[in-house]
Structure formats: C-alpha cells, structure tokens
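Chemist: predicted coordinates and the sequence they were generated for:
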Amino acid sequence: MKASLIFLLLTFALSAQAEEGITLSPEQQAAVGIETRAITPAPAQYRYLVPGEVLVDQYRSYLASPRLPSVVLSRHTALGDHVVKGAVLVTLFSAELAEAQGDYLSARPEWQRVKGLGKAAVGEQRFVDTKSRFDASLAKLRGYGLDEGDIAVTPLGQYPLRSAIDGVVLSDSFQQGQAVAPGEALVQVADEASLWVQAQLPGTSTLDIPKGTKALVSTGDTAWPASVSQAGHTLDPVTRTRTVRLSLPNPQHALHAGMYVDVAFLFETPAPVMALPQEALIRSSDGDWTVFVEPEPGHFEAREVTLGKVLDDQQQVLDLEPGTKVAVKGAFYIASELAKAGFSAHNH
C-alpha cells in the first residue's frame, strides 16, 4: 500500500523549491488526505492507563458470623440470592446460648413479679438485685446477636444469623452440621450497586492521583465512570505496585467482584498547551522531530520541534508560535515528496 501511495504521488506535477520546502495544489493535498490547522494553546485532556480488579465495596458489605461456638442447623440462602435486610441466612445451635437463655427465662418472671410488687414491698436491695440479674441475662442474649423477637420465639439453644443489609449473597462457605467458631465468616452479603476497583500503578510511578480524580473503568468496548476514593502510599509486598482505590457506581449490576478491568485515569493539563496529533510528527534522518508548517497556502516547510508531554494521541510541542498552521494529516506524504525531490525533511 505504501508503494502504491508513493507511485500516486510521483504522478503529481509537484512544484518544489530547494531549501524552501514544497508546494502542493489543493487537488494534490485532497488526493493524499493532507489537512492543516492553526495550532493555538488550549487545555488538553489525557489518560493514564493501568490494569485493575473489581472488588466488593467493603463499606457496603456484611459478613454474617456467629458470636459463640455453634453448629449449623440449616441454611436459608444460596450463592447469588438477593436478600433484604433482616432476612434469615443461617440457623445455628449453641449449648452456651441455651444456658444463657435458661438464665434469662429464669430471671424474667422473677423480675416481672418483683417489679409488680414494687420497691417498697420487696425492699430496695432485692429490687435492684433482681433487676440487675434480668438486665444482665437480656444483655448477654443481645450480645450474642438475638433481637427482641428472636429472644421471645427462638427454641432453646437455636438462633438465626440475619443479613444486616439488602444485597447479594457472594459467598456461603459452610455445610449443614458443621461446627463453627466465633467470628468465622459463614455468609457474605454485598450491595453491588456500588463497587470498588483496585488499580495497580507501577511502583516507580510518581503520578499524583488525588482523591476525586475521575476515571473510566472498561471491559471490552463498554466503559463506566468512576472516581478515586483512596490512594495508597505503600507498595504491595508481592506485586511491588502502588494501589489506588476507586468507587464505581454499578446500578445495573453489570460488573461483579473478581472481574479484571482497564482503568483510565482522566487528567487535564493545568495550563493551555500547544499540542499536535502524533501523526503530524516526522523523525528526520538525523533523529530530530519535525513538523510541516504552512506559511503560505499550499506551501510546506519542515521545522524542528521540541517535544513535551505525551497526551494520549496528542503530543505537546514546545517551540511553535501560536497560530502556526501545521499539517496535522499527511505529513508522511509531504516528507516522501521532499525526499524524492532530493531535499531533506530537516530544515537547517
């Protein structure tokens, strides 16, 4: 294809001026797709791409676990189920709970009787002692996770684990009949309407990514807006990468924990810059970067430039005057014509 394009160019009657560049008619420019525009300073947007992983938003998730040694009697949910706040996830049995319930069932009627008689009839000390025993037995049951309704109707030694939030069951690593220890996670429920994305930056990166920085999280051709919620200041001991956490709204539940994604942090230059498309740049024979300026209509001259920051598919240039007309498309063809005519694309 390159050879055919050069052949096409060779058929044009080009008017070249040695040491001064080359002149192309409007028809010739149109045939090879040359486009020019005046370059002026303007704010430039650019992205910084890194890999990432979707995680559960731990501020919006709940781990259901027993608070005392127990045995699993039955499960009431399965992986992937949507549950509401207060839904029973697991029913367990605990001998320690049965003892605590026995203390409560003993203390409650005694307290109700003493309360009915009144402090004057039973004496202050007995009144206080009876109330203290009842309050302590009730507090112990509440500490084990039983609410008022559970305390009233739960069979001796049995108790439910309930979900504290609306969400989806993401894990349920237990079996019926299994003995479980206090604090052992049985069911994880998460609200997937909001997720975390953990982005991994090279450990050597000095890029400042403050809280609130906007980003796009993508898989395939689909992207979702996100924003930085936390930036780590230490390196992962295994991957030696710097972690940045993003908050990602996920109202349609299109993303799920464990998915790998691409993260594009979105930035804007702090001040207007002169920037050109990458295809406007040509490297000369001695390695310098050049562009083709158009000082007069149809007349192109090579000019050395100094490069600044890479801005996605744009490149900052540092030494062009504002308003300079530059060939932003077709620079390769202009360079080819200059080379064929015996000129250098490097203008000394």
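Modeler: Yes, it's here. Numbering: from 1, shown residues only.

Chemist: please make it C-alpha for all contacts and neighbour counts, starting now.
Modeler: Will do.

Chemist: nearest the geometric middle of this structure, what residue?
Modeler: When the chain is reduced to its mean C-alpha position, the closest residue under Cα atoms, centre = their mean turns out to be Val197, at 3.2 Å.

Chemist: the host helix or strand of that residue - contacts with which helices or strands?
Modeler: Element membership of Val197, judged by DSSP states H and E, is strand 194-202. Helices and strands touching strand 194-202, as assessed by 3 or more Cα pairs under 8 Å, 6 or more residues apart in numbering; DSSP states H and E, comprise strand 45-56, strand 241-249.

Chemist: disregarding residues adjacent in the polypeptide, which is nearest to the residue nearest to the centre of the chain?
Modeler: Once flanking residues are discounted, Val197 sits nearest to Val54: 4.5 Å by Cα to Cα, 6 or more residues apart in numbering.

Chemist: so the one you found touches Val263, yeah?
Modeler: No. At 10.5 Å, Val54 does not count as touching Val263 under the criterion of Cα atoms under 8 Å.

Chemist: run through who's touching the lengthiest strand in the chain.
Modeler: Among the segments of the chain that qualify as a strand by DSSP state E, the longest is strand 222-235. Outside of strand 222-235, the residues that reach it under the criterion Cα atoms under 8 Å, 6 or more residues apart in numbering are 203, 209-218, 241-249.

Chemist: another one to put next to it:
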Amino acid sequence: MRIEVRPGRQVIGGAAASALLALAACGGGGGDATKAKEKGGAPGQSGPVTVGYVVVQPTSVPTTSELPGRTVAYQSSEVRPQVSGVIQRRFFTEGAIVKRGQPLYQIDPSLYRASANQASANVANAQATYEAAKIRADRYKPLAQMEAISAQDYTDAVATQRQAAATIAVNRAQLDTARVNLRFTTVPAPITGRIGRSLFTVGALVSSTQTDPLATIQQLDPMFVDIQQSSANLLALRRSLASGGAVPARAEVTLKLEDGSDYGIKGAVEFAEVVVDPSTGTVTLRARFPNPNGLLLPGMFVRAVFSQSIQQNAFLVPQTAITRDAKGNATLYVVGANNRAEQRTVTAERTQGAYWVVIDGLKAGDKVITQGLANVKPKTPLQPVPADTPQKVQAPSPEQMDKMSSAKGKAG
C-alpha cells in the first residue's frame, strides 16, 4: 500500500505523531480494549487492520525447465583415404567451408592408373577370344547337323564360347574395380561444412586401413543441443500428462550461453532418447537451433530453457503472500467471511517469475492478502482494499494540536 498526503494539509513530524497516538490511547481508556476484544481484534488494537489483496483466477501456466546441455554438430564426417599411397596435393584451406564432392587431397595415382590400363587390356583380350570361339561354334553348328563332325566337337565349341563370354565379364569387373580405385586417389568432401586442420601433409604415406582421419568436416548450421533431463522428472511429467492435470506444450527452447547471455534465436526439441543413461540417471533430449552466424560451436556448455507442459487451472500468487510453516507447508491469508482473516494451506511447488504457482487450496475469486501481513493473524478483523491502493493520511486538526501541546506541557 502507498501512503498519500492530501494537499493543503500539514503533516506532523515523528515526535508529534507519537504524542498524538499516546494521547489517543490515553483518551480511549479501557473501553477501547474491551471493544477490540469484542470485535475479535488484539488488545490495544483500535480497529480492523487495513490490508491489500489481489483477486486470483485460475489460468494455464507453462511448466518451465532449465536444464544443462552440450552443443553437437548437425553433421560430422571424418575424411579418410580409401586407397593407399603418398599424398601429392592438398586442395583446401584449413578452416574453410567445403562443398560436398569437392576434391580435398590427391594421392599418387600411378599404380592405380596402371592397374586400370591392365584391366582394360584384359577385357580387350577376352573379347578377341570370345569372337574366335563364337565363329568356331557358328561354323560347327551346320556341320554337326549334317553329321560331318561329331556332336561332341560342336558341344565343346559352344562351351568354349561361353567361357570366353564369362572371361569378358570377369575382366570388365576387374576394370571397374581398377577405375574405382583410380577415382579414389582423389579424396572428395563427403558432406558440406567447415573443415578443420589437416592431420597429414603433402608427402605423407596414407593407407585405407589407418585409424586417423585426414581431416574432419562439421556442418554447424543448424546445430544440435543435447539436453540432459532427470528420468524421475520425466516420469513425473508423463504421469501429469496422463492424469489430465497438464497438456503437452510446444517444445520451443531458448538458450543461455556460457557467459550467461541469451543466444537470441529459439530452437525446438526434435526427439527424446528411449533409454536412460545408467551412469547419470538422465535421458537425452535433442533440440535443433539455427546457427547462421556460427556463434554456436560443437562442445559448448549451455543451459536450455523450455516448456514441456502447461498446468491447467493453476493460480499465480505473488511470492510476498506465501510463507512456510515449521513443516514446510505453504500458507497464505485470504479475506474470509465478515472481512476476517482466514489462513489457508496451499500446494505451491514451484515459482514462475514473481509468482508462486498454486495448484491446490484456492478457488476462483479468492481475495489473497499480499500487503499488510505483519499484523494479520487468523480471524483478525480486516479492512481490505485492492493491492497498491493509495492510503490517505490527514494532518491533525487544531483541537488535536492543542491537546498535544497540553500533554507536552504536563510532561515537562
């Protein structure tokens, strides 16, 4: 409540006000205390306590969670050689953006080119053999029909033709393999993204069986954030959704970076893992964020803030109105019947900004006392006014000033 002085009146000082209160108390005598007791107030209390209240109504409140997370590249690929040889050239700049299929390294192609040429020659040889076998089989066919040659000779000629055709197929497969290996001597980028440092230099011998990659490419726009949520909290959320006390919310996520600043671009949760990590007891939720400026880098520690559900029929009560008893129960005062204070025990498990979220113990239209609680006890008579209503204080009248002067003279 705010205190407001009417214009045109003089406000007395602290000492004069104290004297005025003492004079009023002396003038009232014991009758005022008796009347206060009859009204239900405390002894010495001259009248009802002025309090400020707010009228609460049920609303839908999102269940907001703030959980830790780590950034992960949207795509990550290790560049590896598929053939063995010496690196002759490197075609990229470390740290640059490379496109899928762009040449990155050139491995010495001499041996693979020779193998391809040999395989091509083998195919040509097999084709010549096949043509000779085919001509012989065609020539033996009418002779075998006239019984000029034995049937076995014709059968052998046809078999030789088929063997020659199979040899062509084998040699063509070998030629394809040789050409593929020759193509692998140029190492391309498997994905589009930002490439890191090169782990091998020109002149290094690389192998298709080595464990170390040549380089790593990562796609950083968009970016994944892996969020860790307690399996117990996830179980409670699912039970709340199943009971109908809450409804699913669109999982829109905001990020807080390592320096405490907001990322500024919102993301969305895409899926949740179906297994619980036995070492931490958490479930991983994965969110995706646009990263057009490259501010997010893989491995950064962040905090994700998002709403997983919406609590229905909840009350938002200012935090100043709720206190905790010795057992930890949340209590508050409401304006009851006949303007008397009524204490309530409510269920308030979390806060939302400057409010407690109360899910039990209140009903629509209750007047919750938020101001003037210092002198409020159960059944205390109240003079309720809406919260933040200005309180008008008047200067004492001339008669009261005369009494104060007389009282000061007698005291002197």
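Modeler: Structure's in. What do you need? What you see is a predicted model, and the numbers here were worked out from it, not measured in a lab.

Chemist: what does the superposition give as a TM-score?
Modeler: After superposition, the two chains reach a TM-score (TM-score structural alignment, normalised by the length of the first structure) of 0.69; 301 aligned residues with a Cα RMSD of 4.1 Å.

Chemist: compare Val54 and Val263 of the first structure and say which one has the larger neighbour count.
Modeler: The residue with more neighbours, out of Val54 of the first structure and Val263 and counting by other Cα atoms under 10 Å, is Val263; that gives 27 against 22.

Chemist: now which residue in the second structure aligns to the more buried one?
Modeler: Under the alignment (TM-score structural alignment), Val263 of the first structure pairs with Ala304 of the second structure.

Chemist: leaving out chain neighbours, which residue sits closest to Leu138 of the first structure?
Modeler: When the adjacent residues along the chain are set aside, Leu138 of the first structure lies closest to Tyr104, with 6.2 Å between them (Cα to Cα, 6+ apart).

Chemist: give me the neighbour count for that neighbour.
Modeler: Other residues within reach of Tyr104 of the first structure, judged by other Cα under 10 Å, total 21.

Chemist: using the three-state scheme, assign it.
Modeler: Going by DSSP: H, G, I helix; E, B strand; the rest coil, the secondary structure assigned to Tyr104 of the first structure is helix.

Chemist: residue in the second structure matching it?
Modeler: Residue mapping for Tyr104 of the first structure onto the second structure gives Ala119, with TM-score structural alignment as the criterion.

Chemist: separation between its match and Val335 of the second structure?
Modeler: From Ala119 of the second structure over to Val335 of the second structure the distance is 97 Å, taken as Cα to Cα, to the nearest Å.

Chemist: check which helix or strand covers Ser292 of the second structure.
Modeler: I think there's a mix-up here, since residue 292 of the second structure is Pro and not Ser. Following DSSP H and E, there is no helix or strand that holds Pro292 of the second structure.

Chemist: no, scratch that, I was asking about Phe200 of the second structure
Modeler: Assessed by DSSP H and E, Phe200 of the second structure sits outside every helix and strand.

Chemist: what's the closest non-adjacent residue to it?
Modeler: Spatial nearest neighbour of Phe200 of the second structure, excluding adjacent residues (Cα to Cα, 6+ apart): Leu214 at 5.8 Å.

Chemist: surely that neighbour touches Val79?
Modeler: Yes. The pair Leu214 of the second structure and Val79 qualifies as a contact (Cα under 8 Å) at a distance of 5.4 Å.

Chemist: thinking again about what came up before, show me what contacts the closest residue to the match of Val263 of the first structure other than its chain neighbours?
Modeler: Beyond its immediate neighbours in the sequence, the residue positioned closest to Ala304 of the second structure (Cα to Cα, 6+ apart) is Leu255, lying 4.7 Å away. By Cα under 8 Å, 6+ apart, Leu255 of the second structure lies in contact with 262-266, 302-305.

Chemist: check Val56 of the first structure too.
Modeler: Contacts for Val56 of the first structure (Cα under 8 Å, 6+ apart) come out as 190, 192, 195-196, 256-257.

Chemist: counterpart of it over in the second structure?
Modeler: Residue correspondence to the second structure (TM-score structural alignment): Val56 of the first structure is matched to Ala73.

Chemist: now that match: how far from Asp221 of the second structure?
Modeler: 8 Å.

Chemist: any shared contact partners between these two?
Modeler: Joint contacts of Ala73 of the second structure and Asp221 (Cα under 8 Å, 6+ apart) do not exist.
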